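A.B. asks: Could you look at this predicted model? Sequence included:
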Amino acid sequence: MSDQSLLSAFSDGRHLPEFRSVDEILAHARFNDAVIVFVDGLVGLWSHDPRLRPMLEYERAVCFMLIVCLAAVEDEARPETWLTMARLREILPQLSIAPDRPIMDFVGSLVEDDLIRLEPSPLDRRARRIVPSQRMLELDREWLSVIHAPLDCLYPNMTYEVALARDEAHHRAYRQASVQVFAVANYIMTSNPPADYFVREAVGSRIFVMLMAEAERDPEHRSDRAFLTRAAARAGASRTHVRNVLKGAAERGYLRLPEGGDNRIEAMPILIESGRRWVAECLAATDLTHRIALALLKA
């Protein structure tokens, strides 16, 4: 995806601040280091807690972040902006997520884990407003620190330290800005078939970033030995499920499964190239959102 394609996700021709382009990031001398920082950060994100681990999965991650974003742009004087279950169901399809039973069950699990509260609307007692808890906001700030760390690796002494420090004002502004770039986030995933394959599979996101982390460190782009066992443990899934996800990727030509006594997974060039571009696209989108957030803070 070119920089022009990234911007084409906006259909209204709005003015955008200058930001680090995909091509600029890919060409940076320290891009390899940034890839490692990015994938290592995602591998470790929330991995210590079995209740939080599944939130890295695409649909759950998007739903989680969408709740934080929509809550950040609420205006108490404008009830149409209030974050309700109905509003969440309305916007999820814009990010290619069906508001069906599984995702609504996930919202219910957020209540059980004290990450959100459901409160009756003062205008309609049948409607429920979604209110993120402080713990949810803290987890989201942890996420933002992970995705800004590679940019700080590439461009130190810039302004990313506010995200790394988990500054509350920047966090709110960043999530307000995120609402403006939903289309970009959706475009990044749907325009990258190898990455899209993994993130659409159950626990596929964590398998993908684990494989990328290991393949990027190996001259032959192969995983360490016993990848199945390690990935299953980190993802909280069975070895059989991990094997099936990898088998599907192999059938699409994205990787080569082990043969004989060598049990390492080989990432094919198409997957390495796709993964690296996916990282660059994510970083470009993060930088764009960060700059919009800084403008909001100055306004």
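C.D. replies: Received the coordinates, thanks. For clarity, every value in this text was computed on a predicted model and none was experimentally measured.

A.B. asks: switch to C-alpha atoms for all contacts and neighbour counts from now on
C.D. replies: Fine.

A.B. asks: And for the closest residue to Pro132 other than its chain neighbours, the neighbour number?
C.D. replies: Sequence neighbours aside, Ile116 is the residue nearest to Pro132 in space, at 4.3 Å (criterion: CA to CA, 6 or more residues apart in numbering). Around Ile116 there are 24 other residues, counting by other CA atoms under 10 Å.

A.B. asks: Could you check how far the helix or strand Thr286 falls within is from the centre of its chain?
C.D. replies: Assigned by DSSP states H and E, Thr286 belongs to helix 269-298. Relative to its chain's centre, helix 269-298 lies at 11 Å (CA atoms, centre = their mean, to the nearest Å).

A.B. asks: And it, what does it pack against?
C.D. replies: The elements that helix 269-298 packs onto, with contact taken as 3 or more CA pairs under 8 Å, 6 or more residues apart in numbering; DSSP states H and E, are helix 22-27, helix 31-44, helix 134-154, helix 168-180, helix 182-190, helix 193-200, helix 204-217.

A.B. asks: Next up, a structure to set beside the first:
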Amino acid sequence: MDQISFDDGSLDFHVPPVEFLRASVFAGARDRVIAGKLALYEGNHLFNRLVLEEGRYLCYLAALSLHSAQDMAQPSTWLTLGRLQREVTTLGVASRNRVEAQVSCLRKYGFLTQQPHAPDRRVRLLVPNDGFLSHDARTLDLLANGLAEFGLSPTEASRSVSGTELHRAMRRATLPHLRGISHLIRRHPQLSPFFAHDCGYMVLLLLLRNAAATGGRGVSTGYQRLAVQAGVSRTHVRRIIEAARDAGLLTTEARGGHDIGLTPAMWQAADRWFADQFALTDLLLRQGLAHLCPAGC
């Protein structure tokens, strides 16, 4: 399990996901990451709609990675709409038009700007704003802090470099792995009822947090409360819950989503997902540090 290979891309983990999954601290680290992500996403309905869905998430990730990896002396590396479209469409998760629509939304709400390049004003570069970069850095920090609990990653070495430098280096390291990350998401078909819907990931995190607070048992909530927390309609939440129930991940005992149970299959699927997230973050951290400190930090 330490290498996941595909016909057109691979993720060669340094620490296999199963090592994280077997660690005695796994459940606590998982729950703290879930709580931290909800602290970032909950109530931020606009940002949730823009990024918490597979195609849009990979577009967002590609934009940040291209921005971090670009070399202004090499025009072929610049983050332009055309370059972003080529990168994302080769992953098979979005069309050129969909990428352009996503960029338009990010520009409309100030997450991205499009600026003419001074030497050649015909070239228009896409530039993430500070808030966009900061939000992503905080997300990476959550996972990196979780890694520190396992004692399996070079988290001590990461403290010798600035957070901004490390964030940029980790996103630079992300670029060649975009195809592998896309496949990594798709190797969790059990969670597709959540991943395939707008804000479905947010609903997943809310259910896991609420269930963890009761020792993994049922969730005393309702579709309306989940809808308010996720920033979508009650009907949309009901469809997500029903799809997850039909997939054997949840049980529903009362009308209106007031008694939702998480099945063992749900916890197993979620744990495998977070084990992969820890393994991926470990890989990016190691490669980011190798770029910043070739002789060792």
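C.D. replies: Noted; the coordinates are in hand. In this text, all values refer to a predicted model and were calculated from it rather than measured experimentally.

A.B. asks: tell me the contacts of the residue nearest to Pro132 of the first structure?
C.D. replies: Counting by CA atoms under 8 Å, 6 or more residues apart in numbering, Ile116 of the first structure touches Leu110, Ile130, Val131, Pro132, Ser133, Met136.

A.B. asks: 7 Å - rerun?
C.D. replies: Applying CA atoms under 7 Å, 6 or more residues apart in numbering to Ile116 of the first structure gives the contacts Leu110, Ile130, Val131, Pro132, Ser133.

A.B. asks: What lines up with the third one in the second structure?
C.D. replies: It stands for Val131 of the first structure. By TM-score structural alignment, Val131 of the first structure lines up with Val127 in the second structure.

A.B. asks: Tell me if I am right that that match is in a strand.
C.D. replies: Yes: according to DSSP: H, G, I helix; E, B strand; the rest coil, Val127 of the second structure belongs to a strand.

A.B. asks: on that earlier part again, trace the residue nearest to Pro132 of the first structure over to the second structure, please.
C.D. replies: Looks like Ile116 of the first structure aligns to Leu112 there (TM-score structural alignment).

A.B. asks: Make a PyMOL selection of the buried ones in the contacts of Ile116 of the first structure.
C.D. replies: The command below creates a PyMOL selection of those among the contacts of Ile116 of the first structure that count as buried (16 or more other CA atoms under 10 Å):
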select buried, resi 110+130+131+132
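
A.B. asks: closest to Leu42 of the first structure among the contacts of Ile116 of the first structure?
C.D. replies: Leu110 (20.6 Å; CA to CA).

A.B. asks: what does the helix or strand hosting that closest one rub up against?
C.D. replies: Assigning secondary structure by DSSP H and E places Leu110 of the first structure in helix 101-112. Residues outside helix 101-112 of the first structure that contact it (CA under 7 Å, 6+ apart) are Ile116, Arg117.

A.B. asks: redo that, cut-off 8 Å
C.D. replies: Counting by CA under 8 Å, 6+ apart, Glu59, Arg60, Cys63, Ile116, Arg117, Leu118 sit against helix 101-112 of the first structure.

A.B. asks: give me the number of residues near the first one?
C.D. replies: It stands for Glu59 of the first structure. With other CA under 10 Å as criterion, Glu59 of the first structure counts 23.

A.B. asks: so what's the spatially most central residue of the second structure up against?
C.D. replies: Closest residue to the average C-alpha location of the second structure: Tyr57 at 6.8 Å, with CA atoms, centre = their mean. Each residue near Tyr57 of the second structure by CA under 8 Å, 6+ apart is listed here: Leu50, Val51.

A.B. asks: repeat that with 10 Å
C.D. replies: Residues in contact with Tyr57 of the second structure, defined by CA atoms under 10 Å, 6 or more residues apart in numbering, are Asn48, Arg49, Leu50, Val51, Ala63, Val93, Ser182.

A.B. asks: hmm, back to that, return the mean post-superposition distance for the helix holding Thr286 of the first structure against the second structure.
C.D. replies: Superposing on the second structure places helix 269-298 of the first structure at an average distance of 0.6 Å from its equivalents, by mean CA distance after the TM-score superposition for the first structure.

A.B. asks: Would you indicate which residues of that helix are buried?
C.D. replies: 271-272, 274-294.

A.B. asks: which residue in the second structure lines up with Thr159 of the first structure?
C.D. replies: For Thr159 of the first structure, the residue aligned by TM-score structural alignment is Thr155.

A.B. asks: ok, its match - how many residues close by?
C.D. replies: For Thr155 of the second structure, the count of nearby residues is 20 (other CA under 10 Å).

A.B. asks: What about the closest residue in space to it that isn't next to it in sequence, how many residues nearby?
C.D. replies: Spatially, and ignoring its direct neighbours in sequence, Thr155 of the second structure is nearest to Ala148 (5.7 Å; CA to CA, 6+ apart). Ala148 of the second structure has 15 neighbouring residues, counting by other CA under 10 Å.

A.B. asks: what sits against Ala148 of the second structure?
C.D. replies: Ala29, Pro154, Thr155, Glu156, Asp282.

A.B. asks: any idea how far Thr214 of the second structure is from it?
C.D. replies: 26 Å (CA to CA, to the nearest Å).

A.B. asks: quick one: which of the contacts of helix 101-112 of the first structure is nearest to Asp49 of the first structure?
C.D. replies: Asp49 of the first structure has its nearest neighbour among those in Arg60, at 15.4 Å by CA to CA.

A.B. asks: What does that closest one correspond to in the second structure?
C.D. replies: Residue mapping for Arg60 of the first structure onto the second structure gives Arg56, with TM-score structural alignment as the criterion.

A.B. asks: And Val203 of the first structure, by the same measure?
C.D. replies: Structural alignment places Val203 of the first structure opposite Cys199 in the second structure (criterion: TM-score structural alignment).

A.B. asks: tally of neighbours for the closest residue to its match other than its chain neighbours?
C.D. replies: Leaving aside its sequence neighbours, Cys199 of the second structure sits nearest to Leu52 (CA to CA, 6+ apart; 5.3 Å). Close neighbours of Leu52 of the second structure, defined as other CA under 10 Å, add up to 22.

A.B. asks: Over to Ser76 of the second structure?
C.D. replies: Here the number of neighbours of Ser76 of the second structure (other CA under 10 Å) works out to 11.
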